[in-house]
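Chemist: quick one: sequence plus predicted model below, questions after.
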Amino acid sequence: MTASLTRESSKGFVPGIRLSDREETAGRLLASSARKSYDPVVEVDWEAPVPDDKFGMTPEWSTLYGTALWDELTDEQRIELTKHEAASVSSTGLWFEILLMQMLLRDVYDRNKHSRHVQFALTEVADECRHSVMFARAGERLNMPGYGPPRYIHHLGRLWGHFFKGANAYAAVMAAEEILDMMQRDFMRDERVQPVTRAVSKIHVLEEARHIRFAREEVGRRLNGASRLRLAIERINTAVVVYFVVKSMIHPDVYANAGLDTERALAEARNNTYHHDRVRKSGAKLMTFLDTVGLIGGPSKFLFKKVHLL
């Protein structure tokens, strides 16, 4: 990545600015999209039975796995809990996909629409539209409530959607998508998990691989040569978004809706070192990348530690 990889104008490429690497990457990603994209409305068997003996998600990803409370639960209770947790993860994913689409559309608004870069961004928006519908239908199929983030985070997301753009938006989006990706890679391979969860996870993981590649390269380009002040702003924005996304993954209501003592469940989840270690190990690749591009440092470390990514 070189300093020549910078911005475009709505009238075409800025004179003297070479953007071939950006265009080459976008061209490859467009070709990949043409070869392998999915329509979940037809690819997922939405009429398939929901087996009583299958977990909603990989049980080892449950916030209570490894606790005394988990050991006390019957198999039926564990299955019910993981269904609610899976629905909460999907609801948070849906919420963030909508924010992502807003960011991408704002980012390409003033760019050359004939560029491969813009065309892939629009292709990604189309993917995310399908993913949002897919997450909604998955929760509906499992007959779960529509969770989503707490109300205050929902409103903060609205503000973030209006004011943040560029490298900070791409970094935050990439980090949030990778957190969901690291969970769903386990879901899609686990035969103990509900077929609908596995199918949805597989589609999301395969298509998000392109989106994550796109975002990673944009972060590298846009941070190249950034000032210390700008890096500090990018760091805190990325860490704040990741913090709120991770905190929103499991809504507190899942425990009551699964028939558990909410106060005890929240306390055990909060102190569950097994789950904390799993998050930290699974997020190691993401943290390495963020550190490499200068997005870990100062107050951001505190926020990453609060959600057990460091």
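Modeler: Ah, there it is.
Chemist: when you work out contacts or count neighbours from here on, use the C-alpha atoms and nothing else.
Modeler: OK.
Chemist: centre of the chain to stretch 274-285, how far?
Modeler: Offset of stretch 274-285 from its chain centre (C-alpha atoms, centre = their mean, to the nearest Å): 15 Å.
Chemist: contacting residues around that stretch?
Modeler: Residues from elsewhere that reach stretch 274-285, judged by C-alpha atoms under 8 Å, 6 or more residues apart in numbering: 60-66, 178-179, 182, 307-310.
Chemist: got another, please set it beside the one above:
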Amino acid sequence: MTAAMERSENVISLRDQGTEEVSARLLASAARLSRNAMTEIDWSKPMDPTKYGCSPEWSSLYGTAYWDELTEEQRISVTRHEFASIMNIGIWFEMILQEMVIRDQYLGDYHGSEFQFALTEVADECRHSLMFAKASEKMVGASYHPSKKVSRLGKIFMQTAKNEVAYAGILVAEEVLDVFQRGCMRDDRVLDFIRTVNEIHVLEESRHMKFAREEVRDSLEGVSWARRQFSAFAVAVGAYFIVTSLVQPKAFADAGLDVDRAVREMRSNSHFHSMIRSSCAHLMEFLDEVGLLTKPAMRFYRKAHML
């Protein structure tokens, strides 16, 4: 692990001191540690044909009978298309995130650390989206979008979510990807430039997650039972659609697989479900801590295998 990564993990674990104090620390961290994939990665370098797009264990088909039937070349191809799908869905949600953050900070205290870090986060997300777009283009040359239904729901969420619903929704997407990417960035079976993409994203999202947690805590201070119940339900529904949209069926088609069979195997894959649960463990602890892990919400998390 690099010194920068060690510092990023310390950002997450520091004791909470309030939104302004945390934002000031995160601004200083961003000034020291921010990276630019457009200049750091050699996008013209040929890809190693023997390397995966993500760790095989994180493939939605790993551990299934279908995976056992695939050749090594097919396994490499499906992991590349799966991770391209995940990155593209990440772009979709990062665009939602940017609008929610900007709307939340409209007419904010321009001199305050909270306002300034919020804009820093938006700038980070713009760079991440460009990085994901460039990486998926290089790796598979295909782009993926959520279904029309989920796209419409995402637009509604983007236009209406605020306070703890907006920031807990942001936290869901970031926490789920964080564990996944931490494992893949250390795996030398994965394409070198994808490992760098993961490392940059993990480093910078660690700041965003810290900021989101503080915003959720501040928003929930002194709220009514009814509002907490509604917010918990709204976040859980959003989380369900985000997590179940990560691997699009088109990714299987582009990898040359039987789409219907691949989707069936993914949906019944207990190994994949356990990997999702492991990536959500810290998220569930936080939601429980702030009172957003209600019984109705838990039903949606279980449906998405997040709990």
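Modeler: Yep, that arrived. Owing to the predicted nature of the structure, the values given are computational and were not obtained by experimental measurement.
Chemist: before we move on, back to that, buried ones among the contacts of stretch 274-285 of the first structure?
Modeler: In terms of neighbour count (16 or more other C-alpha atoms under 10 Å), the buried residues within the contacts of stretch 274-285 of the first structure are 61-66, 178-179, 182, 307-310.
Chemist: quick one: these as CSV, columns for distance to L266 of the first structure and secondary structure too.
Modeler: Output for these, formatted as CSV (distance: C-alpha to C-alpha, whole Å; DSSP: H, G, I helix; E, B strand; the rest coil):
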residue, distance to L266 of the first structure, secondary structure
W61, 15, helix
S62, 12, coil
T63, 9, coil
L64, 9, coil
Y65, 13, coil
G66, 14, coil
E178, 25, helix
I179, 21, helix
M182, 23, helix
V307, 15, coil
H308, 16, coil
L309, 19, coil
L310, 21, coil
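Chemist: can you name the two of the residues you listed that are farthest apart?
Modeler: G66 and E178 (23.9 Å; C-alpha to C-alpha).
Chemist: list the buried ones in the top helix by length along the second structure?
Modeler: The longest helix of the second structure (DSSP state H) is helix 72-104. Neighbour-count burial for helix 72-104 of the second structure flags 75-98, 100-104 (criterion: 16+ other C-alpha under 10 Å).
Chemist: in the superposed pair, what's the mean gap between that helix and the first structure?
Modeler: In this overlay with the first structure, the average offset of helix 72-104 of the second structure from its partner residues is 0.4 Å by mean C-alpha distance after the TM-score superposition for the first structure.
Chemist: helices of the second structure, start to end?
Modeler: So, for the second structure - with DSSP H - the helices run 3-13, 19-33, 37-40, 65-69, 72-104, 113-139, 148-160, 163-185, 192-220, 225-243, 249-254, 259-267, 270-289, 295-303.
Chemist: please verify my assumption that T64 of the second structure contacts V263.
Modeler: No: using C-alpha atoms under 8 Å, T64 of the second structure is not in contact with V263, being 11.5 Å away.
Chemist: residue contacts, I12 of the second structure?
Modeler: I12 of the second structure makes contact with S206, R207, M209, K210 under the criterion C-alpha under 8 Å, 6+ apart.
Chemist: try 7 Å this time
Modeler: S206, K210 (C-alpha atoms under 7 Å, 6 or more residues apart in numbering).
Chemist: what residue in the first structure is paired with it?
Modeler: Taking TM-score structural alignment for the superposition, I12 of the second structure sits opposite a gap in the first structure.
Chemist: now do A212 of the second structure
Modeler: Match for A212 of the second structure (TM-score structural alignment): A215.
Chemist: could you count how many residues lie near its match?
Modeler: For A215 of the first structure, the count of nearby residues is 21 (other C-alpha atoms under 10 Å).
Chemist: list the residues that contact it.
Modeler: By C-alpha under 7 Å, 6+ apart, the contact set of A215 of the first structure is Y170, A171, M174.
Chemist: highest neighbour count among those residues?
Modeler: Across the contacts of A215 of the first structure, neighbour numbers were computed from other C-alpha under 10 Å; A171 holds the maximum, 30 neighbours.
Chemist: got the contact list for the alignment partner in the second structure of that residue?
Modeler: With the correspondence set by TM-score structural alignment, A171 of the first structure lines up against A168 in the second structure. Contact analysis of A168 of the second structure by C-alpha under 7 Å, 6+ apart lists A212, V216, V235.
Chemist: over to I153 of the first structure?
Modeler: The contact partners of I153 of the first structure, taken as C-alpha under 7 Å, 6+ apart, are F244.
Chemist: can you do 10 Å?
Modeler: L159, V241, F244, V245, K247, S248 (C-alpha atoms under 10 Å, 6 or more residues apart in numbering).
Chemist: what is the equivalent residue in the second structure for it?
Modeler: Residue pairing (TM-score structural alignment): I153 of the first structure is matched to V150 of the second structure.
Chemist: ok, N271 of the first structure next?
Modeler: Superposed on the second structure with TM-score structural alignment, N271 of the first structure falls opposite S268.
Chemist: cool, A258 of the first structure as well?
Modeler: Per TM-score structural alignment, A258 of the first structure is aligned with A255.
Chemist: find the residues that touch each one of T64 and V263 of the second structure.
Modeler: By C-alpha under 10 Å, 6+ apart, T64 of the second structure and V263 have these common neighbours: N269.
Chemist: please consider this matter closed, and thank you.
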